[in-house]
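**Student:** Here is the input, now give the coordinates:
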Amino acid sequence: MDQTKRQLTLLFVCTGNTCRSPMAQTIARTLLEEQGRKGIQVLSAGTFAWKESPASLQARQVMLAQGLNLEDHRATTITEAQLQQADIILTMTQNQKELLLEMATDDTTRAKIFTLREFTGDSGDIADPFGQDETVYYQCYKELQASIANAINRIQM
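**Tutor:** This next block holds a predicted model:
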C-alpha cells in the first residue's frame, strides 16, 4: 500500500453548523471507524455559522443517547479554501448547494458539491430541526444515519 496516498476529505455543510452537519460528521466518522475504513477525513461547516457556537442542546442529547459525543464541537463558517480542499461536499438542502455553487470559483470545485440525498441517488432535503424538540432531532438523526451509510458505501478508496 502506498503510504503517500492522500487522504480523502468529506465535508458536510448545513446552515448554522450546530445541528445537521455536526451530527452528520460524527455519524460518518463512527460508521467509517466501524467499517475499519481509514484515509477519509470528515469535516463540517455552516453557510451562516456563529463562530465557535456549540452544537445545539437537542443535537448533543440525541447523539449522546446513541453513544455519540458532540460536546467538543464548535461551529465554523464555510470558506472558499475548504471548498477547494474537500473532495466531496454534501449539503443538507438544495438551497445550501446553490449557495456553495455560487461561492465556488471554478468548475472543479462545483463538480464536488451535492446534496446528501442527491449523492445517494435520493431526492429531497434533510429538514432543519433547529429550535424543535428532541423527537424532531431524533428523526433527523435517523435520516442522516441512513443517508450517510449509503453515501459512505458510494465512496471508493
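**Student:** contacts, neighbours, all on C-alpha from now
**Tutor:** Noted.
**Student:** could you point out the longest helix in the chain?
**Tutor:** helix 134-154 (DSSP state H).
**Student:** Buried residues in that helix, which are they?
**Tutor:** For helix 134-154, burial by neighbour count (16 or more other Cα atoms under 10 Å) applies to 134, 136-138, 140-141, 144-145, 147-148, 150-152.
**Student:** Thought Ala151 was touching Thr120, still the case?
**Tutor:** Yes: with contact defined as Cα atoms under 8 Å, Thr120 reaches Ala151; the gap is 5.4 Å.
**Student:** Another for comparison:
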Amino acid sequence: MIHVLFVCLGNICRSPMAEAVMRDLVEKERLAHKIAVDSAATSSWHIGEPPHKGTQEKLKEYGIAIKGMQGRQLHKTDFEKFDYIIGMDESNIRNIRAMLGSPDSPKIFRFLDLTIHRKDVPDPYYTGDFQETYDLVLEGCYALLEKIKGEQKL
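**Tutor:** This is a model prediction of the structure:
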C-alpha cells in the first residue's frame, strides 16, 4: 500500500480538500486498494474539527465526500508511515521538515511543484477563494496521481 499525506497549517481547508479530491480520483481509477490518503496540520489549532465550511461546500458542489474527516496534527511517526508527504506551501514544508527531523527527504515536497504553477496553494481561510484553491488542488492531485503511477508502476 502506498501512503500519501497532505499537510497544511490547520488541516481544515487545503489539506483536507486535497485528501478528499485525491481519494475521489484514486477511487475513480480503481486504485483505492493500492493508495491510502490522509491529511494533517503543522499546528494544533483544529484537532478533531471537521473541514472548514467553505471546504465542505466546495467539495459538496463537486460531489466529493468528506465523511469522517477531522483535523489532526502531524506526528513524527508519519515520516515512517507515509511514502509521500506533501506540503501546501513553503512554510508548511519548513515546518514539516523541522517536525519530522528530515530536512532533505525526497518524500517531502511542495504540492504545486508537480504542476506548471510551481507556487504555494493559497490558503482560502485567509483569501476566501475556495474555488481557486479547489482548481489548484484538482490539478495538483492529477499530477500527483500520475507521479505515483509512474514511480510505483501502477
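**Student:** Quantitatively, what TM-score do the chains reach?
**Tutor:** Put the two chains on top of each other and the TM-score (TM-score structural alignment, normalised by the length of the second structure) is 0.88; 148 aligned residues with a Cα RMSD of 1.7 Å.
**Student:** now Phe150 of the first structure, nearest residue through space, not along the chain?
**Tutor:** To be clear, residue 150 of the first structure is Asn; Phe isn't right here. Thr120 (5.9 Å; Cα to Cα, 6 or more residues apart in numbering).
**Student:** What is the burial count for the one you found?
**Tutor:** By other Cα atoms under 10 Å, the residues close to Thr120 of the first structure number 18.
**Student:** Looking at the alignment, what corresponds to Asn95 of the second structure in the first structure?
**Tutor:** In the first structure, the residue matched to Asn95 of the second structure (TM-score structural alignment) is Leu99.
**Student:** any idea which helix or strand carries its match?
**Tutor:** For Leu99 of the first structure, the host element (DSSP states H and E) is helix 94-103.
**Student:** which parts of that helix are buried?
**Tutor:** So, applying 16+ other Cα under 10 Å, buried residues of helix 94-103 of the first structure: 94, 96-98, 100-101.
**Student:** Please apply the same query to stretch 28-38 of the second structure.
**Tutor:** Under 16+ other Cα under 10 Å, the buried positions of stretch 28-38 of the second structure are 32, 35-38.
**Student:** can you check stretch 106-121 of the second structure too?
**Tutor:** In stretch 106-121 of the second structure, counting by 16+ other Cα under 10 Å, buried: 108-114, 120-121.
**Student:** Next, format the residues you listed as TSV and append distance to Glu27 of the second structure and secondary structure.
**Tutor:** Below are these laid out as TSV (distance: Cα to Cα, whole Å; DSSP: H, G, I helix; E, B strand; the rest coil):
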residue	distance to Glu27 of the second structure	secondary structure
Ile108	24	strand
Phe109	24	strand
Arg110	23	strand
Phe111	20	helix
Leu112	22	helix
Asp113	24	helix
Leu114	21	helix
Asp120	26	coil
Val121	24	coil
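**Student:** which one among those gets closest to Gly54 of the second structure?
**Tutor:** Nearest to Gly54 of the second structure out of these is Val121 (Cα to Cα; 15.5 Å).
**Student:** for whatever residue of the first structure lines up with the closest one, what are its contacts?
**Tutor:** Aligning on TM-score structural alignment places Val121 of the second structure opposite Ile126 in the first structure. By Cα atoms under 8 Å, 6 or more residues apart in numbering, the contact set of Ile126 of the first structure is 92-93, 117, 140, 143-144.
**Student:** ok, Asp107 of the first structure to Glu34 of the first structure distance?
**Tutor:** 34 Å (Cα to Cα, to the nearest Å).
**Student:** cool, and Thr18 of the first structure?
**Tutor:** Distance from Thr18 of the first structure to Glu34 of the first structure, by Cα to Cα: 24 Å.
**Student:** Repeat that for Thr93 of the first structure.
**Tutor:** Relative to Glu34 of the first structure, and taking Cα to Cα, Thr93 of the first structure is found at 27 Å.
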